[in-house]
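Colleague: here you go, sequence then predicted model.
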Amino acid sequence: MTHQLLLLPGDGIGPEIIHEAERVIQTLTRTHGLSVELERGLIGGAAYEAEGDPLPERTLALAKAADAVLFGAVGGPQWDTIARDKRPERGLLRIRAGLDLFANLRPATLAPELAEASSLRPELVAGLDIMIVRELTGGIYFGQPREQAADRAYNTMVYSRAEVERIARRAFEIARLRGRRLCSVDKANVLEVSEFWRETVTAVSADYPDVELSHMYVDNAAMQLVRAPKQFDVIVTGNLFGDVLSDIAAMLTGSIGMLPSASLNEQSRGLYEPVHGSAPDIAGQDKANPLATILSLAMLLRYSLGETTMAEAVEAAVGQVLADGLRTADLHQPGTTPVGTAAMGDAVIRALEKTAH
């Protein structure tokens, strides 16, 4: 089967890191039997400069036709003063909405070789492997009514049963692929919407008797993430709580340059991107860490294309280069070998070639 993939390099370091991921895709087609057709599109500041729109209609049409989208980054100081609806970040928000990407997957994993880079003690984080599943299109960020006036402002946190059920089912399915443990995070002791969330997730759990479900209040979950993070396998939570908890989990790994993410719709088509931004200060200097983008590609292979074996091969190749002591600038420590963006891509490809059939 031939898969349709769309590459959206974007701005800043986006073109560099997407280039390295594309080289990995080419290696997989040559050595592991991956069959893909690649398209490219403009998004963000690059799209604004070319077409006056951070998300041209052609790009959105290509995204809707693709099995998955691999995205780099958007933004830069040169666009900070243009009209808000034309700024690069609006392109990303619009493509998420246009594809109905309701499930945001944010893994926080830490190879033993990088344990010293974490702000926590190595024994607390070595071997960390958490998946946070965040509901992305509902909750307080989108709830109506909302208002800002001279002397007050308010937002409303709203979830429908259908919204909670679909994110819960996605989380249970992901838990089945991992350690079969799911922790649902809410604030049910204070918020009615969280009571409703907890009741709905519990009802869905009847369809997944093989997955152990637990519940935790969000304040406790934040504490537990920095006290004993390896107790978690999969966490599912709403938009606001997921926004906060995923950033806490990200810092446990020591470098945001290592973190991939996925945003999926009902059909498991998705947009995959590194968590870090466009880093315009190092763009074009061969300094960016491409590993988060390459790991995002691994997520794409697993969750949208169903190519689990290839996903595991890519992840193993990344693990091998880290074990070999290669580090980009964001990870460099005494005793390791500093490399640039392209050299890190070369190393991943060499490791991947060794696993060819």
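Modeller: That came through, no problem. Numbers count the residues shown, from 1 in each chain.
Colleague: can we go C-alpha only for contacts and neighbour counts from here?
Modeller: Noted.
Colleague: hang on, isn't residue 62 packed against residue 8?
Modeller: No. The criterion here is Cα atoms under 8 Å, and residue 62 misses it with residue 8 at 10.4 Å.
Colleague: what residue lies at the spatial centre of this protein?
Modeller: residue 261 (1.0 Å; Cα atoms, centre = their mean).
Colleague: ok, so what distance separates that residue from residue 334?
Modeller: Taking Cα to Cα, to the nearest Å as the measure, residue 261 and residue 334 are separated by 29 Å.
Colleague: next up, a second structure to put side by side with the first:
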Amino acid sequence: MATHNLLLVPGDGIGPEVMGEVKKLIAYMNANGMGRFETEEAMCGGCAIDAHGVPITDADMERAKATDAILFGAAGGPKWDKVAYEIRPEAGILRLRKDLQLYANLRPAVCFPALAASSSLKPEVVEGLDIMILRELTGGVYFGEPKTITDLGNGQKRAIDTQIYDTYEIERIGRVAFELARKRRNKVTSMEKRNVMKTGVLWNEVMTALHKREYSDVEFEHQLADSGGMQLVRWPKQFDVIVCDNLFGDMLSDIAAMLTGSLGMLPSASLGEINPKTKKRHAMYEPVHGSAPDIAGKGLANPIAMIASFGMALRYSFDALKEADLIDAAIANVLASGLRTADIKGDGKAASTSEMGDAIIAEFGKLAKAA
């Protein structure tokens, strides 16, 4: 059995709490012959600023480059609102994404049957929902230069953010979208703003050409991103894989997350290119939710997104498809049993973070023994 190296980055706020539940799951798998995982920890975000004066150190970046996969908790909080923009907690995440070239961000939005009533939309709109938002993660307006604020005098300032995309960046995220769709329901929707943005024009052209040249077997459509947002809340089950740039992917995936009932339910995977020699890729897995400092330390956080992110690591980095499926099934069964954390409890009693984690691990073990 191969040994897999994991770098755990708990981060800030509720990050350490939800990461603690994954640590318990990893320990269970190691103890029961379901994997061989070696872990070490690193700091990123506000905790790293407090300890080292930077959101991530060069030494921890090197460890991130050397590991098989990164599990990330959460970063940021009001404590660090006044630090310099260049060393804000989120800059650590951006550095990880950029230096590791984690260009493909997979954000599944799945509505478990037991939570259909927890969505703000009608149950029939979201029940059975299973879509994938694919966000280009290392280009676009978040990384484009120049990025400046200039004092114009007379109390006026000018801020500039630059949106840039090259053909190869669009093609490589497009290929991921089409390949994902072939393993799902074989449909891709590309969303951009070609009516007002030149990058949207290029995005549309490149995606159209790529589909015609290499993926004509996949159903394909274009939508303007603003209209796509409207369609996500009108009838989300019309979509399968949605692919978009960094900015629109950020916004649309948060919309999709709330269709499922809570941000606490949604995992994500950020993947780099596969090395043709080693057949490995850089990868980082993290929940979509933020650091939620208002509930940190209270045992109220929902660990499902963090546990499901580990499940995505098993699926996309370690080819442990059986174990990944068992994690998904364990989460579904625990929710079906009626157990809920505070964010999804409705009128019922809320389980603590550790109670939810323990229940999922126990169900995972039960399913594994029965398999």
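Modeller: The structure has been received and is ready for your questions. Predicted, not measured: the structure shown is a model, and the values here were computed from it.
Colleague: hmm, the residue nearest to the centre of the first structure is touching residue 104, no?
Modeller: Yes. Counting by Cα under 8 Å, residue 261 of the first structure does reach residue 104; the two are 7.3 Å apart.
Colleague: ok, back up a step: what sits closest to the residue nearest to the centre of the first structure if chain neighbours are left out?
Modeller: residue 106 (4.9 Å; Cα to Cα, 6 or more residues apart in numbering).
Colleague: average distance between the helix or strand where that neighbour lies and the second structure?
Modeller: Assigned by DSSP states H and E, residue 106 of the first structure falls within strand 103-109. Comparison of strand 103-109 of the first structure with the second structure after fitting gives an average deviation of 1.3 Å (mean Cα distance after the TM-score superposition for the first structure).
Colleague: what is that strand packed up against?
Modeller: If you count contacts as 3 or more Cα pairs under 8 Å, 6 or more residues apart in numbering; DSSP states H and E, strand 103-109 of the first structure packs onto strand 129-135, helix 239-252, strand 260-264.
Colleague: let's see 10 Å
Modeller: Helices and strands touching strand 103-109 of the first structure, as assessed by 3 or more Cα pairs under 10 Å, 6 or more residues apart in numbering; DSSP states H and E, comprise strand 129-135, helix 161-176, strand 234-237, helix 239-252, strand 260-264, strand 270-274, helix 291-303.
Colleague: can I get the ones you listed in a markdown table with distance to residue 356 of the first structure?
Modeller: A markdown table is the format used below for those (distance: least, Cα to Cα, whole Å):
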| stretch | distance to residue 356 of the first structure |
| --- | --- |
| strand 129-135 | 26 |
| helix 161-176 | 27 |
| strand 234-237 | 31 |
| helix 239-252 | 32 |
| strand 260-264 | 24 |
| strand 270-274 | 24 |
| helix 291-303 | 16 |
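Colleague: residue range for stretch 317-333 of the second structure in the first structure?
Modeller: Alignment of stretch 317-333 of the second structure against the first structure: residues 304-320, by TM-score structural alignment.
Colleague: hmm, I typed the wrong one, I wanted stretch 172-179 of the second structure.
Modeller: Mapping stretch 172-179 of the second structure onto the first structure (TM-score structural alignment) gives residues 166-173.
Colleague: mean deviation of the matching stretch from the second structure?
Modeller: Using mean Cα distance after the TM-score superposition for the first structure, the mean distance for stretch 166-173 of the first structure is 1.1 Å.
Colleague: now for the closest residue to residue 129 of the first structure other than its chain neighbours: which residues touch it?
Modeller: Using Cα to Cα, 6+ apart and skipping the chain neighbours, the partner closest in space to residue 129 of the first structure is residue 109 (4.3 Å). By Cα atoms under 10 Å, 6 or more residues apart in numbering, the residues touching residue 109 of the first structure are 125-131, 249-250, 252-253, 258-260.
Colleague: next one: the counterpart of residue 290 of the first structure in the second structure from residue 262 of the second structure, what distance?
Modeller: Here residue 290 of the first structure is matched to residue 303 in the second structure, going by TM-score structural alignment. Distance of residue 303 of the second structure to residue 262 of the second structure, computed by Cα to Cα: 12 Å.
Colleague: the more surrounded of these two?
Modeller: Legend: neighbour count by other Cα atoms under 10 Å for residue 303 of the second structure and residue 262, higher for residue 303 (30 against 21).
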